[in-house]
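>>> When you get a sec, could you give me coordinates for this:
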Amino acid sequence: MPEIPSVPALWHFPARPASVMRARHTVARALPKGLLPGLTDDLGLLTSELVTNAIRHGSHREDDLVELVLWPADGHYWIAVSDRGPTRPLAAPARPDADAETGRGLFLVDRLAAAWGVRTRPVRGTSVIAGLPIRRGG
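Reported below is the predicted structural model:
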């Protein structure tokens, strides 16, 4: 009989800047004890970057929501951040100028994540999914 996978954690946040910190804290509280602090920090940074991008580039109305899913699978923690916007994120990170104040989000995701990608949602919008290897403290 196959092993039943864990149910992913799912949250919705208003597409507003204040939701970035709420999402980061929500993910930190959802993680089990015993993870290395670096993994918790990296998952928090991925969450912040992906939620920020979804709010900034994917939401166009005040009542839009950003969806966040977190789940462990195949030795990784996976984060999927989705929005209903029509704009598809870049498939590769941009290289902003040294003086640029924004534009480093996907560059950070690319450096931190073991794997990441952009998926079109079946009805409308996109999801950006990133995974980090699980490293247990101990």
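>>> CA atoms for contacts and neighbours, from now on please.
Noted.
>>> now the helices for the protein?
Applying DSSP state H to the chain gives helices spanning 18-30, 37-53, 105-112.
>>> just those helices: most buried one?
helix 37-53 (a mean of 21; mean count of other C-alpha atoms under 10 Å).
>>> now that one against helix 18-30, angle please.
Taking axes from the mean of the first three to the mean of the last three C-alpha atoms, to 10 degrees, one finds that helix 37-53 is oriented at 150 degrees with respect to helix 18-30.
>>> How about residues contacting helix 37-53?
If you take C-alpha atoms under 8 Å, 6 or more residues apart in numbering as the criterion, helix 37-53 is touched by 17, 19-21, 23-25, 27-28, 31, 66, 68, 79, 81, 105-106, 108-109, 112, 128, 130, 132, 134-135.
>>> Redo the helices of the chain as TSV? Include distance to residue 123.
Converted to TSV, the helices of the chain look like this (distance: least, C-alpha to C-alpha, whole Å):
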stretch	distance to residue 123
helix 18-30	24
helix 37-53	20
helix 105-112	24
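>>> for these, which one sits closest to residue 5?
With C-alpha to C-alpha as the measure, helix 18-30 is the member of these nearest residue 5 (16.6 Å).
>>> The closest one packs against which elements?
On a contact count with 3 or more C-alpha pairs under 8 Å, 6 or more residues apart in numbering; DSSP states H and E, helix 18-30 meets strand 9-14, helix 37-53.
>>> So which of these is nearest residue 101?
Distance to residue 101, taken as C-alpha to C-alpha, is lowest for helix 37-53 among these, at 13.9 Å.
>>> Please tell me how far that closest one is from the chain's geometric centre.
7 Å (C-alpha atoms, centre = their mean, to the nearest Å).
>>> Now show me the structure for the sequence below, then we'll compare the two:
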Amino acid sequence: MKSASPPNGHMPQHPVPEREFTMRFTSTPRGARLARRLVSHRLDDWGHPYTSPINEALTLITAELTANAVRHGHVPGRDFHVQLTLVEDTFRIEVTDTRTEKQPPITPPAPDSLSESGRGLLLVAALADDWGVSPRRTAPGKTVWAELPVRPKGHPLTHRVAPEPTELDLLLATASPLGDDLGSRPEDATHEGRRP
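Take a look at the predicted model:
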């Protein structure tokens, strides 16, 4: 049996995140909304304002991944976990749930035009530079992740190649996970936590 260490005898080093946000949330629609809002708020704190393309893209990706964790990864009494990191000018969002047997497809299927759901992973694939699924490291479950560079090589983020406008319009028009208003942000709330 071969050793897991590389030929030079040194184990590979994982880069230390420059920024990191980690939190557990209840596996409910409210938990998914809170995760999305806190990721957006954290990005704003890190210098990526709410209306910036990187904040909007990562907030939407987070909304889709957390909605899927609640809908398809829910195990009664178990929470889901969100981790947002910035390593070497690349943001990585990870959403971990405790359900192993329900894996998202590697290639999102084309949705039925009459269906009200099934577009979330298409949206993630369109917005992220890379995404995937990996087994949970320490317990049963899975982690769905997506990566997005702060600035893509060669051109600013606002000039990314996107799907045909009609496809993206359809995706965005139906991308309201769990019936939440994607346009709401923490600063929209009053000091009592209620919206006007």
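>>> sorry, back to before: any chance of the helices and strands packed on helix 18-30 of structure 1 in JSON lines, plus distance to residue 119 of structure 1?
Output for the helices and strands packed on helix 18-30 of structure 1, formatted as JSON lines (distance: least, C-alpha to C-alpha, whole Å):
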{"stretch": "strand 9-14", "distance to residue 119 of structure 1": "17"}
{"stretch": "helix 37-53", "distance to residue 119 of structure 1": "13"}
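>>> if I look at whatever residue of structure 1 lines up with residue 92 of structure 2, how far off is residue 131 of structure 1?
Superposed on structure 1 with TM-score structural alignment, residue 92 of structure 2 falls opposite residue 78. Separation of residue 78 of structure 1 from residue 131 of structure 1 (C-alpha to C-alpha, to the nearest Å) stands at 4 Å.
>>> residues in contact with the equivalent of residue 103 of structure 2 over in structure 1?
Counting by TM-score structural alignment, residue 103 of structure 2 corresponds to residue 88 in structure 1. Under the criterion of C-alpha under 8 Å, 6+ apart, the neighbours of residue 88 of structure 1 are 118, 120, 125-126.
>>> next one: residue 128 of structure 2
By C-alpha under 8 Å, 6+ apart, the contact set of residue 128 of structure 2 is 57, 61, 146-148.
>>> Save these as CSV, and put in distance to residue 109 of structure 2 too.
Shown next, in CSV, are those (distance: C-alpha to C-alpha, whole Å):
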residue, distance to residue 109 of structure 2
57, 21
61, 17
146, 18
147, 20
148, 22
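>>> and which of those is nearest residue 114 of structure 2?
Closest to residue 114 of structure 2, out of all of the contacts of residue 128 of structure 2 and judged by C-alpha to C-alpha, is residue 61, at 22.7 Å.
>>> What does the closest one correspond to in structure 1?
Looks like residue 61 of structure 2 aligns to residue 46 there (TM-score structural alignment).
>>> ok, back up a step: report how many residues lie close to the match of residue 92 of structure 2.
23 (other C-alpha atoms under 10 Å).
>>> And for the one 4 residues further on?
Each residue near residue 82 of structure 1 was counted by other C-alpha under 10 Å, and the total is 29.
>>> And for residue 27 of structure 2?
Using other C-alpha under 10 Å, residue 27 of structure 2 has 23 neighbouring residues.
>>> can you check residue 83 of structure 2 too?
17.
>>> Residue 7 of structure 1 too?
9.
>>> Narrow the contacts of residue 88 of structure 1 to just the buried residues.
Applying a neighbour-count criterion of 16 or more other C-alpha atoms under 10 Å, the buried members of those are 118, 125-126.
>>> just checking, which of those belong to strands?
Members of those lying in strands (criterion: DSSP state E): 118, 126.
>>> Where does stretch 99-118 of structure 1 end up in structure 2?
Using TM-score structural alignment, the residues of structure 2 aligned to stretch 99-118 of structure 1 are 114-133.
>>> How far does the matching stretch stretch from one end to the other?
First-to-last residue span, stretch 114-133 of structure 2, C-alpha to C-alpha: 27 Å.
>>> returning to that earlier point: quick one: the match of residue 92 of structure 2 from residue 100 of structure 1, how far?
Using C-alpha to C-alpha, residue 78 of structure 1 is found at 29 Å from residue 100 of structure 1.
>>> now swap in residue 24 of structure 1 and tell me
Taking C-alpha to C-alpha as the criterion, residue 24 of structure 1 is separated from residue 100 of structure 1 by 24 Å.
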